[in-house]
Every structure is written in structure tokens, then in C-alpha cells.
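Peer 1: attaching a predicted model along with its sequence, questions to come.
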Amino acid sequence: MTFRIVIPARFGASRLPGKPLADIGGKPMVVHVRERCLESGADEVWVATDDERIAVAVQAHGGQVLMTRPDHPSGTDRLQEVAAQLDLADDDIIVNVQGDEPLIPPAVIDQVAANLAAHPGFGIATLCEPITTGTELFNPNAVKVVFDVHGRALYFSRAPIAWHRDAFADGAPGETLPEGQWWRHIGIYAYRTGLLNRYVGWSPAPLEKAESLEQLRAMYHGVPIHVAPACETVPGGVDTEADLLRMRSLIGEGQ
């Protein structure tokens, strides 16, 4: 199996501007992400950005950068431009690793690429992990996924799915939930290039706009998405200043 990793990195994050360049242990966050990716089995690791400051920082640490347009509506669109620049074949696999996951385990990167390679009938592969508390299940920032016995995604939502009719009759459940019934989506994706080329030609789907989840555009157009539990725990990414402080502490303490 061969695959490439692309790390989309934008400077203008709404909640934490300049996030890819945030210093963690003396290095920009995006550099930490790239170093994790280099520990995987990927053939190449690219950072895709529209900002010269990010490009300079990555290249200063020996990284490969592709400059992309500034007007992409989503990370998936940016990924497709990278595939076009690299002139990849339709069957080539690209793994999208978020630039705010400096502790992502290399094993899960290999896992999601291998899952897509092993399931030729799927256009995308992604991962999930158990939800064990009512707080997380009812948190709209934690994206939930349900999937069938073959690992095919049935739906992604910010709502608490599946809805347990009896247990949730009086509202949110307590803090302890049984494992194996509810799953949080982990935002790592493996794509075939041919799917990316089709994706960017589709208009945003009604479900995608309602949930603000771009993977629903692919599902709306009938693309099967493979879902599997992650082989290792994936630490949370960096969305807020509090997340950044936590990550600095974790990396400073050797995790």
C-alpha cells in the first residue's frame, strides 16, 4: 500500500488566528503534526497552505509545502488542488491530517489509509472512538456517527445519534454510558483522488449546510464512507486557547 499525507494549514482560523504557527515546545504546531506524520508509513508528507508565513516555517524545518489558492471553501477542496498539482491518478490515496492535531498517533494514520485500500468499493475512509458520557453525546461540537455491520457510515450528526427512546425520554442521560452504542467521529480522512475530483464539482448539499459537516456532501451523492474504531486513542486537537495551553503542557511533559 502506498499513500500520501496532506496537512491543510490556514492562518486565519476564526477562534485561534495563526493557529498552525502557535509555538509548542519551541516549534510551530504544524511542524509537530508533520513530524507525527513522518512516523507513519506514508510515502510523502505535504503541508498545503495559502499563507507564506506557514510555508516559510514548515520549510525551515525541512518540510515540503504546496501553495494553494486562498478561496477554497473547505479543506477537501484544498486537498483536491494538491492532488491536481501532484498529478495523482484516480486510485491514489491521500490522507488528510488536520494541522491542529500535534499528538495524532501515526498508527491511526496508517490504519485509515489501509482501511480505504482494503475496501475498493468505498471512496472515503475515516475513524471513530467510543462516547462514554452523556455530556459528550449531547455536545454539538462532538460529531457523532452511526455505521452498519460492514463499516459503512449511515449518518454523521452533531445531534445525539442514535436516539435511545427510553433512556433519553427525560432529556440528557447521566455521565456514564455503556460503550459500543455511541461513537464520536474522529476527523481524519483517507480519500481516493478520483473521489476528490468529483467532490469539488458538487454543490454543497442541504444536509451538509444544516449540520456544517462537509462529509455529508459525499454521502448525499451516494459515496460510501468506511468507518472503523481507531486502533489507538486520539488526543483532542487545538481549537481554543485552553486547548493550546493543555497541548503545551502535554508535549512539555513528554505526553
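Peer 2: Yep, it's here. On a predicted model such as this, the values are computed, not experimentally measured, just so you know.
Peer 1: contacts and neighbour counts: CA atoms only from here.
Peer 2: OK.
Peer 1: now the helices for the stretch 101-250 of the chain?
Peer 2: All helices of the stretch 101-250 of the chain, identified by DSSP state H, counting those that start in this stretch, fall at 106-118, 134-137, 193-199, 206-211, 215-220, 241-252.
Peer 1: could you redo those as JSON lines and give each row distance to Arg78 and mean neighbour count?
Peer 2: Converted to JSON lines, those look like this (distance: least, Cα to Cα, whole Å; neighbours: other Cα atoms under 10 Å):
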{"stretch": "helix 106-118", "distance to Arg78": "19", "mean neighbour count": "21"}
{"stretch": "helix 134-137", "distance to Arg78": "30", "mean neighbour count": "18"}
{"stretch": "helix 193-199", "distance to Arg78": "10", "mean neighbour count": "18"}
{"stretch": "helix 206-211", "distance to Arg78": "18", "mean neighbour count": "14"}
{"stretch": "helix 215-220", "distance to Arg78": "14", "mean neighbour count": "20"}
{"stretch": "helix 241-252", "distance to Arg78": "25", "mean neighbour count": "15"}
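Peer 1: and these as TSV, adding distance to Leu79?
Peer 2: Below are the helices of the stretch 101-250 of the chain laid out as TSV (distance: least, Cα to Cα, whole Å):
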stretch	distance to Leu79
helix 106-118	15
helix 134-137	30
helix 193-199	8
helix 206-211	18
helix 215-220	14
helix 241-252	25
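Peer 1: which one of these lies nearest to Asp90?
Peer 2: helix 193-199 (4.1 Å; Cα to Cα).
Peer 1: packing partners for that closest one?
Peer 2: Other elements packing on helix 193-199 under the criterion 3 or more Cα pairs under 8 Å, 6 or more residues apart in numbering; DSSP states H and E are helix 75-85.
Peer 1: now do the helix it packs on: everything it contacts.
Peer 2: 6, 8, 48, 66, 68-69, 72, 96, 193, 196-197, 199-200 (Cα atoms under 8 Å, 6 or more residues apart in numbering).
Peer 1: how about those, which pair is most distant?
Peer 2: Maximum pairwise distance in the contacts of helix 75-85, criterion Cα to Cα, is 20.4 Å, between Leu66 and Tyr199.
Peer 1: does Val45 really touch Glu35, like I thought?
Peer 2: No: between Val45 and Glu35 there is no contact under Cα atoms under 8 Å: 9.3 Å.
Peer 1: take this one as well and set it beside the first:
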Amino acid sequence: MSFTVIIPARYASTRLPGKPLLDIAGKPMLKRVWEQSLRSEADEVIIATDDQRIAEAARGWGAQVCMTASEHASGTDRLQEVVQSRGLADSAVVVNVQGDEPLVPPAVINQVAANLADTPEAGMATLSEPLTDVASLLDSNAVKVVSDVRGFARYFSRAPIPYPRGLDLKNPDALQRYPVGHWQRHIGLYAYRAGFLRRFVAWPQAPAELLEQLEQLRALHHGEIVHVAPARERVPAGVDTPADLDAVRRLCAASNTN
């Protein structure tokens, strides 16, 4: 299986300025993401950025860097620029590893790439995990996904879907009477075919995408097949807030992660 990992990295962040270069137990966060990606089976790992500070730091620790335009609206647009500049074939598989996922397991990077390679009708693939508590079900930051028997996504939402009639949302144990698996939380790790990326960035934003602020809904709107599978390993939460950063720092320090 052949695939390329691309890590989009922006310096600007409203809640955590300079997020990619923030220290986690002696290493910049982005370096930890890069090292985890190198442990996967990827043919190459590329950091895509528009910021010279990130580029210089990454080159300093030996990373391959691709400079991209500053006006990209999303990481997907940044990926497409790398795909275009490198002239990748339409069939090439590219995995988007977020630059704020310092604990991403290499096994799930391999998994999402293999899932796409094994599903020729799909343009992209992603992962999910069981959602078992009411708080997460109601959390708009925990994106839910519903898929069919073939493992193809039907919808992604910030809302609690599917919504069971009669569910008592005031009871924190309300989900315990339902079998595990009724609700799946989407994990933001994606594999794309290069040809799909070329189509995707040419489409306008879809109505549901604008409402939910979920980019993957653009693919469904245009009839693309999105493969979804349960992650083989637990994927720790990424770093979006100062509290997330503190939690990851404690975890790395406690585990003596190098």
C-alpha cells in the first residue's frame, strides 16, 4: 500500500496563537505529529504551511516542507495545493493528519489509508468511535456520523443523531440501555484520492456544510462516497484549547513520551 501523509499547519489560532510550535514535554506539538506520522507506513510525510516560522522549525528537525498560499480557507485546500504541486496521479492516496493531533496512533493512519485503497468506489475515507455518554452526544464539538451497512457515510452532524424517541437527556446514564454502537463520534482523520481533492476544492460550499460548519458534508452533497470504519485504536483528543494543551502536556510528562 502506497500513500503520502500531509500535515497542514497554520501559525494563527484564536485560542492558541502559534499552536503548532507550542511546547509539549520538550518538543513542539507539530514535531510530535510529524514523528507519529513517520512511524506509519507512509511513503513520505510532508508538512504544508504558509508560515516561515513553522517551515524553518520543521526543516530544522529534518521534516520535508511544502510552502503553500496564505489565503486557503481550510486544510483541505492546502492539501490540494501540495497534491497539485507534486503532480500526484488521480489514484494516489493522501492522508490528512491534523497538525494538532500529537498523540495520533500510527496504526490508525495506516488503517484509514488502507480502507480507502480497498474501497475503489470511495473518494475519501475516515474513522469513528463509539459514543456512550449523553454529554458527548449533546456536545456540538463532538461530531456524530451515521453510516450504512456498507460503511458508507449517510450524514455528519453536530446534533445528536440518530435521535431516539423518548430519550431522557437529563439522565447521564440514559444511553446505557442502548447497545454500544448506536452512536458514532467522527474522528477527524481523512484519506483522500488525489483526483477527489481536485474535484472537491472546485465545488462551492454546500448548504448543509454552511449550516453545520462541517466540510465533509460538501462531499456528500455532491454524491461522493465517504467510507467510515471504527478506529482500531483509541484516538486521543487533539489540542484545540489551553485546557487541551495542559491535558496533553500532563499525559506526555507522566508517560515520559520522548
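Peer 2: Arrived safely. Just so you know, these numbers come straight off a predicted model, no measurement behind them.
Peer 1: what's the TM-score for these two chains?
Peer 2: Once superposed, chain against chain, the TM-score is 0.97 (TM-score structural alignment, normalised by the length of the first structure); 253 aligned residues with a Cα RMSD of 1.0 Å.
Peer 1: quick revisit: Val45 and Glu35 of the first structure: which is more packed in?
Peer 2: A count of neighbours by other Cα atoms under 10 Å puts Val45 above the other of Val45 of the first structure and Glu35, at 22 against 16.
Peer 1: ok, now which ones touch the residue located most distally from the centre of the first structure?
Peer 2: Distance from the centre of the first structure peaks at Asp170, with 33.3 Å (Cα atoms, centre = their mean). Contacts for Asp170 of the first structure (Cα under 8 Å, 6+ apart) come out as none.
Peer 1: out of the helices of the stretch 101-250 of the first structure, nearest to Asp92 of the first structure?
Peer 2: Closest approach to Asp92 of the first structure among these (Cα to Cα): helix 193-199, 5.7 Å.
Peer 1: which other residues reach that closest one?
Peer 2: By Cα under 8 Å, 6+ apart, the residues outside helix 193-199 of the first structure that reach it are 76-77, 79-80, 83, 88-94, 123-124, 217-218.
Peer 1: what's the closest of these to Trp183 of the first structure?
Peer 2: Ile124 (17.8 Å).
Peer 1: any idea how far Arg218 of the second structure is from the aligned partner of that closest one in the second structure?
Peer 2: Mapped onto the second structure by TM-score structural alignment, Ile124 of the first structure lines up with Met124. Met124 of the second structure is 12 Å from Arg218 of the second structure, where distance means Cα to Cα, to the nearest Å.
Peer 1: before we move on, what about Arg10 of the second structure?
Peer 2: Taking Cα to Cα as the measure, Arg10 of the second structure and Arg218 of the second structure are separated by 22 Å.
Peer 1: go on, Glu101 of the second structure?
Peer 2: From Glu101 of the second structure across to Arg218 of the second structure, the span is 24 Å (Cα to Cα).
Peer 1: of the contacts of helix 193-199 of the first structure, just the buried ones, ChimeraX syntax please.
Peer 2: Buried residues within the contacts of helix 193-199 of the first structure, by 16 or more other Cα atoms under 10 Å, are selected in ChimeraX with:
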select :76,77,79,80,83,88,92,93,94,123,124,217,218
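Peer 1: Gln255 of the first structure: which of the contacts of helix 193-199 of the first structure is nearest?
Peer 2: Gln255 of the first structure has its nearest neighbour among the contacts of helix 193-199 of the first structure in Ile94, at 27.8 Å by Cα to Cα.
Peer 1: which residues does the closest one contact?
Peer 2: Counting by Cα under 8 Å, 6+ apart, Ile94 of the first structure touches Phe3, Arg4, Ile5, Val6, Ala113, Ala190, Tyr191, Arg192, Thr193.
Peer 1: which neighbouring elements make contact with the helix or strand Val47 of the first structure falls within?
Peer 2: Applying DSSP states H and E as the criterion places Val47 of the first structure in strand 44-49. Applying 3+ Cα pairs under 8 Å, 6+ apart, one finds that strand 44-49 of the first structure contacts strand 4-9, helix 29-38, helix 52-60, strand 64-67, helix 75-85.
Peer 1: dump these into CSV; add distance to Ala107 of the first structure as well.
Peer 2: CSV is the format used below for these (distance: least, Cα to Cα, whole Å):
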stretch, distance to Ala107 of the first structure
strand 4-9, 13
helix 29-38, 9
helix 52-60, 23
strand 64-67, 21
helix 75-85, 22
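Peer 1: what's the closest of these to Glu253 of the first structure?
Peer 2: helix 29-38 (14.8 Å).
Peer 1: so which bits of that closest one are buried?
Peer 2: Applying a neighbour-count criterion of 16+ other Cα under 10 Å, one finds Met29, Val30, Val31, His32, Val33, Arg34, Glu35, Arg36, Cys37 buried in helix 29-38 of the first structure.
Peer 1: count of neighbours near the nearest residue to the fourth one once chain neighbours are set aside?
Peer 2: Think His32 of the first structure. Ranked by Cα to Cα, 6 or more residues apart in numbering and with sequence neighbours excluded, the top spatial neighbour of His32 of the first structure is Pro102, at 5.1 Å. For Pro102 of the first structure, the count of nearby residues is 26 (other Cα under 10 Å).
Peer 1: tell me how far Pro102 of the first structure lies from Val223 of the first structure.
Peer 2: Pro102 of the first structure is 30 Å from Val223 of the first structure, by Cα to Cα.
Peer 1: also Asp43 of the first structure?
Peer 2: Counting by Cα to Cα, the gap from Asp43 of the first structure to Val223 of the first structure is 26 Å.
Peer 1: if we can go back for a sec, and the residue nearest to His32 of the first structure, what is it in contact with?
Peer 2: Applying Cα under 8 Å, 6+ apart, we find Pro102 of the first structure in contact with Met29, Val30, His32, Val33, Arg36, Gly237.
Peer 1: and the two most separated of these?
Peer 2: Checking those with Cα to Cα, the most distant pair is Arg36 and Gly237, at 13.4 Å.
Peer 1: overlap in contacts of the two?
Peer 2: Residues touching both Arg36 of the first structure and Gly237 (Cα under 8 Å, 6+ apart) are Pro102, Leu103.
Peer 1: how big is the offset of the top strand by length along the first structure relative to the second structure?
Peer 2: Longest strand of the first structure, by residue count under DSSP state E: strand 183-192. Superposing on the second structure and averaging over aligned pairs (mean Cα distance after the TM-score superposition for the first structure), strand 183-192 of the first structure comes out at 0.2 Å.
Peer 1: quick one: contacts of that strand?
Peer 2: Under the contact criterion Cα under 8 Å, 6+ apart, strand 183-192 of the first structure has outside partners 90-98, 109, 112-113, 116, 123-131, 142-146, 156, 234.
Peer 1: stretch 95-112 of the first structure spans what distance, first to last residue?
Peer 2: Taking Cα to Cα, the first and last residues of stretch 95-112 of the first structure lie 8 Å apart.
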